[in-house]
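A.B. asks: pasted the sequence and its predicted model underneath.
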Amino acid sequence: MRALTWQGTKDVRVETVSDPEIINPRDAIIKVTSTAICGSDLHLYDGVIPGVLAGDVLGHEFMGEVVETGPKSTLQKGQRVVVPFTISCGQCFHCTIQQYSCCSNSNPAEKQDMSATLYGHAMAGLFGYSHLTGGYSGGQAEYVRVPYSDIGPIVIPDHLDDDKVLFLSDILPTGWMGAENADIGPDDTVAVWGCGPVGLFAIQSALVMGAAQVIAIDHYPHRLELARKLGAKIVNFRETNVREALMEMSGGIGVDAVIDAVGMEAHGFAIDNMIDIVKQKVGFGADRASALKQAILSVRRGGRVSIPGVYGGMTDKFPLGALMEKGLQVRSGQTHVQKYTKPLLEKIEDGTLDTTFLISHHLPLEDAADGYTNFHDHQNEWTKVVLKPGMARGSTNTGTTTSKEYA
C-alpha cells in the first residue's frame, strides 16, 4: 500500500510499505477514505518529538471503511468509522474511569521504558506518533490496522459526509475537552491562545458551553477572522499588548479561564522564547512555552488554566510562583477521545457544532509531502489539510467536499 513516511526533519515521503494485517483478535483493518494533517504532526515534521524513526508511517486523524475484522472485533465489514487517535484497551483502571488517553495496556511493554523515563509513567498508545507511544503505524495511508477495534472506532451514519465527522478522531474532542477543562460558567470571560484547528474548536466549544465572552489570540489574519466569525473577540499579539488588552476586556480583573491551544512551538519575540527556539533547534529539548507563560500571567487570581496544546519536554523560566501565588487550577492531557465521540456526533447531527469551516484544502495522499510543507509554511491560508487516498495526483480542492467525489 501507499503511505506517508517520516524520513527526517522536514522530510516526509509517500512510499510503498507493507499492507497491515490482523495481529490480535480485537483488531480491524480500515480502508482510509479521509485523513488529515494535524498541527501536532508538525512537531514530528520539525523533529522536536523524540522516538520517531525513519520509515515510520505518520497520521492520527483518519476514518474509513472496515474491510477486515478479527474474531473479537465488534465492527462489521462495510461500516464507515472514525477512529480515535488514542489507542485504548477499555479494560484497565484508567479506561474504566474514562481516562482513555492514560490507558495502561495499549503501549507495548517493550516500548514503555522510553516514555516512562521522560514522564515518570509510560504513555498510552497513539497512532502514528513515535515509538514513545507504541510505534503504531498511522493513518496517512491507504489502510490501517486498528487495535482494540471494539473500543475505539465510532460507526458513522451514511448521510454524514467525511468532512463533517473526520475531526471526531482528534481535534474536535481535543477542543471540546480543552474548553471543558476550563470549567466554563455562564458569566465567564475565556481567553484562547492559538487559532489553529484545536484553538478554533475550543473557541466554538466554549461558546456552546455558555461563556459570556471568548477572546481569541493569534497573529494570522485569516485564522483570527475565522475566530471572529465563530463569535470571539480577537487580539493580534503582534499588534497589541496581550496582557493589557485582556485586563481591559475583563474589567481589570483578568480573564476567568485561559486555554493554551498552541503548545511546544509557540511564536513570539519575548527573549525567553527566542532562547528556547535556539535550544529547540540545537537539540536541547526546550519546549517553547511562551503562550502558556503568558496565559498564566494573564488569568485572574483563582482562575483556571487548560492546556490542550502538546508539550513533549522541559521548559525554562516557568512562572511557577505566579501559578502558586494566584491559586490557579491547571488541567491538561492528551484527549480522552472515546469519552466524547458519541455526544459530539450528536451535536454535529443536530447542527450545534460545525466542523467543516476550517478545511482549506483537499489533496491526494500522494501529495501529502506538499501538504505538510504548505501547512507548515503558510499557516494563515492553509488552515486544515484533508488527504484523500485514491484522489488523482495533482488535483487540489479548496473548501469542503463529500467523500463520494473520491470514491
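C.D. replies: Nice, I can see it. Numbers count the residues shown, from 1 in each chain.

A.B. asks: rest of the way, CA atoms for contacts and neighbours
C.D. replies: Will do.

A.B. asks: quick one: the helices in the stretch 151-300 of the chain?
C.D. replies: Taking DSSP state H, counting those that start in this stretch as the test, the helices found in the stretch 151-300 of the chain are 162-165, 171-181, 197-208, 221-230, 242-249, 271-281, 290-298.

A.B. asks: those into TSV, with extra columns for distance to residue 111 and mean neighbour count?
C.D. replies: TSV is the format used below for those (distance: least, Cα to Cα, whole Å; neighbours: other Cα atoms under 10 Å):
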stretch	distance to residue 111	mean neighbour count
helix 162-165	32	22
helix 171-181	25	26
helix 197-208	29	26
helix 221-230	38	19
helix 242-249	42	16
helix 271-281	24	17
helix 290-298	30	23
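
A.B. asks: another structure for you, compare them:
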Amino acid sequence: MKALTYHGARDVRVEEVPDPILVQPDDIILKVTATAICGSDLHLYRGKIPQVHDGDILGHEFMGIVQETGSGVTAVRKGDRVVVPFVIACGECFHCRLAEFSACETTNTGKGAAMNQKGIRPPAALFGYSHLYGGIPGGQAEYVRVPQANVGPLVIPDGLSDEQVLFLSDILPTGYQAVINAGIGPGSTVAIFGAGPVGLMSAACARMLGAEIIYMVDELQYRLDFAREAYGIVPINMSQVDDPAELIISQTQGRGVDASIDAVGFEAKGSTT
C-alpha cells in the first residue's frame, strides 16, 4: 500500500509499504477514505518531536471502511464506516473508567513526553505520533490497523459525508474539550487566543453551548474574518492592538472574561522551541 512516511525533519515521502495485518483479537483493518493534516503533524514534520524513526507512518486524523475484524471485535463489523480517534484507549483501566481516555494506562509502550516523569505511568498510545506514544503506524495511508477497536471507532450513519464527520477524529473534540474545561455555557464570555483550527473549533463549540461574547486574538486577519463570519466572534488583531487583554478588560466593565482558551501552544510565534 502507499503511505506517508517520515525520513527526518522536513522530509516526508509517499512510499510503498507492507499492508497492515491483524495482531490482536480486538484489532480491525481500516481502508482509509479520508484523512487530514493536523497542526501537530507539522511539529513532526519540522523535527520538533523526538523518537520519530525513519519509515514511521504519520497521521492521526482519519476515517474509513472496516475491511477486516479480529475474532474479539464486537463493536463494529466489516463494511462499517467509522471515524477513529487520535487516542488509543483500552476502556478498562483506572483512567478509562473515569472517561479519561488520553491517560489510558495500558496501550502505550513508550514513555510519553513528561520531562520529570518520576514514577507516573505514560499516557495513552497515539496513532502516528512517535515512539514516545507507542510507535503506532498512522492513518495517512491506504490502510491502517486500529487496535482496541471495541473502544475507539465511531460508526457513522448513512447520509453524512466524510467531510462532515472527519473532524471528529481529533480537531473538533480538542476545541470542544477546551470549551467544556473552561465551563462555557449560556451567557458566558470567553477569550480565545489563536484563530487556527483549534481556535476555530473552540469558537464553534462555545457558540453552540451558548456563549454570549467570544473574543478571538490572532495576527492573521483572514482567519479573524472567517471566524467573525462563521461564529460571530469579536476579532482582535494583535498586530494592530498593543495589549489585547487591556482591550478585553475595557470592554467587559473591568472584569475580564469568564474563561480564556489557549489555542496556540507549542511552536507559538517567538517561542524558542
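C.D. replies: Now that the structure is in, tell me what you want to look at. Here the structure is a predicted model, which is why all the values come from computation and not from measurement.

A.B. asks: picking up where we left off before, among the helices of the stretch 151-300 of structure 1, which comes closest to residue 340 of structure 1?
C.D. replies: Smallest distance to residue 340 of structure 1 across those (Cα to Cα): 6.0 Å, for helix 171-181.

A.B. asks: now that closest one against helix 197-208, angle please.
C.D. replies: Here the directions of helix 171-181 of structure 1 and helix 197-208 differ by 50 degrees (axes from the mean of the first three to the mean of the last three Cα atoms, to 10 degrees).

A.B. asks: between the helices of the stretch 151-300 of structure 1, which one is nearest to residue 342 of structure 1?
C.D. replies: Among the helices of the stretch 151-300 of structure 1, helix 171-181 comes nearest to residue 342 of structure 1, with 10.3 Å by Cα to Cα.

A.B. asks: and the closest one, which stretch of structure 2?
C.D. replies: Using TM-score structural alignment, the residues of structure 2 aligned to helix 171-181 of structure 1 are 171-181.

A.B. asks: about what we covered before: would you turn the helices of the stretch 151-300 of structure 1 into a markdown table with distance to residue 35 of structure 1?
C.D. replies: Below are these laid out as a markdown table (distance: least, Cα to Cα, whole Å):
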| stretch | distance to residue 35 of structure 1 |
| --- | --- |
| helix 162-165 | 9 |
| helix 171-181 | 12 |
| helix 197-208 | 15 |
| helix 221-230 | 21 |
| helix 242-249 | 35 |
| helix 271-281 | 29 |
| helix 290-298 | 28 |
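
A.B. asks: out of the ones you listed, nearest to residue 54 of structure 1?
C.D. replies: Nearest to residue 54 of structure 1 among the helices of the stretch 151-300 of structure 1 is helix 271-281 (19.1 Å), distances taken as Cα to Cα.

A.B. asks: in structure 1, which residue is most central in space?
C.D. replies: Nearest to the mean C-alpha position of structure 1, by Cα atoms, centre = their mean, lies residue 171 at 4.5 Å.

A.B. asks: next, the contact list for it, please.
C.D. replies: By Cα atoms under 8 Å, 6 or more residues apart in numbering, the contact list for residue 171 of structure 1 reads 38, 197, 198, 201.

A.B. asks: these two touch, right, the first one and residue 62?
C.D. replies: No: contact between residue 38 of structure 1 and residue 62 fails when scored by Cα atoms under 8 Å: they sit 10.5 Å apart.

A.B. asks: looking at these two, which one has more neighbours?
C.D. replies: Neighbour totals were compared for residue 38 of structure 1 and residue 62, and residue 62 leads with 33 against 23 (other Cα atoms under 10 Å).

A.B. asks: how near is the more buried one to residue 331 of structure 1?
C.D. replies: Taking Cα to Cα, to the nearest Å as the measure, residue 62 of structure 1 falls 27 Å from residue 331 of structure 1.

A.B. asks: for the alignment partner in structure 1 of residue 268 of structure 2, the count of nearby residues, please.
C.D. replies: In structure 1, residue 268 of structure 2 lines up with residue 266, judged by TM-score structural alignment. Residues lying near residue 266 of structure 1 (other Cα under 10 Å) number 20.

A.B. asks: what about residue 345 of structure 1, helix or strand, and which?
C.D. replies: For residue 345 of structure 1, the host element (DSSP states H and E) is helix 337-349.

A.B. asks: residues in structure 2 aligned with the helix or strand immediately after that helix in the chain?
C.D. replies: The helix or strand immediately downstream of helix 337-349 of structure 1 is strand 361-364, counting by DSSP H and E. Aligned by TM-score structural alignment, strand 361-364 of structure 1 corresponds to no residues of structure 2.

A.B. asks: equivalent analysis for stretch 323-342 of structure 1, please.
C.D. replies: The counterpart of stretch 323-342 of structure 1 in structure 2, using TM-score structural alignment, is absent.

A.B. asks: may I see the buried residues of the host helix or strand of residue 373 of structure 1?
C.D. replies: For residue 373 of structure 1, the host element (DSSP H and E) is helix 368-377. If you call a residue buried by 16 or more other Cα atoms under 10 Å, then helix 368-377 of structure 1 has these buried ones: 368, 369, 371, 372, 373, 374, 375, 376.

A.B. asks: now the contacts of residue 171 of structure 1 in CSV, with distance to residue 181 of structure 1?
C.D. replies: Listed next are those as CSV, based on distance: Cα to Cα, whole Å:
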residue, distance to residue 181 of structure 1
38, 21
197, 18
198, 14
201, 14
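
A.B. asks: same check for the residues you listed, but in structure 2.
C.D. replies: Retained contacts for the contacts of residue 171 of structure 1 in structure 2, judged by both residues aligned by TM-score structural alignment, their matches' Cα atoms under 8 Å, are 38, 197, 198, 201.

A.B. asks: and of those, the nearest to residue 157 of structure 1?
C.D. replies: Distances from residue 157 of structure 1 to those, taken by Cα to Cα, are shortest for residue 201, at 22.4 Å.

A.B. asks: quick one, what contacts that closest one?
C.D. replies: 171, 172, 174, 175, 176.

A.B. asks: which one of those residues is nearest to residue 118 of structure 1?
C.D. replies: Checking the contacts of residue 201 of structure 1 one by one against residue 118 of structure 1 (Cα to Cα), the nearest turns out to be residue 174, at 23.1 Å.

A.B. asks: the closest one contacts residue 198, correct?
C.D. replies: Yes: counting by Cα under 8 Å, residue 174 of structure 1 does reach residue 198; the two are 6.5 Å apart.

A.B. asks: now the nearest residue in space to residue 78 of structure 1 that is not next to it in sequence: which helix or strand?
C.D. replies: Nearest residue to residue 78 of structure 1 in three dimensions, chain neighbours excluded: residue 66, at 5.2 Å (Cα to Cα, 6 or more residues apart in numbering). Using DSSP H and E, residue 66 of structure 1 falls within strand 61-69.
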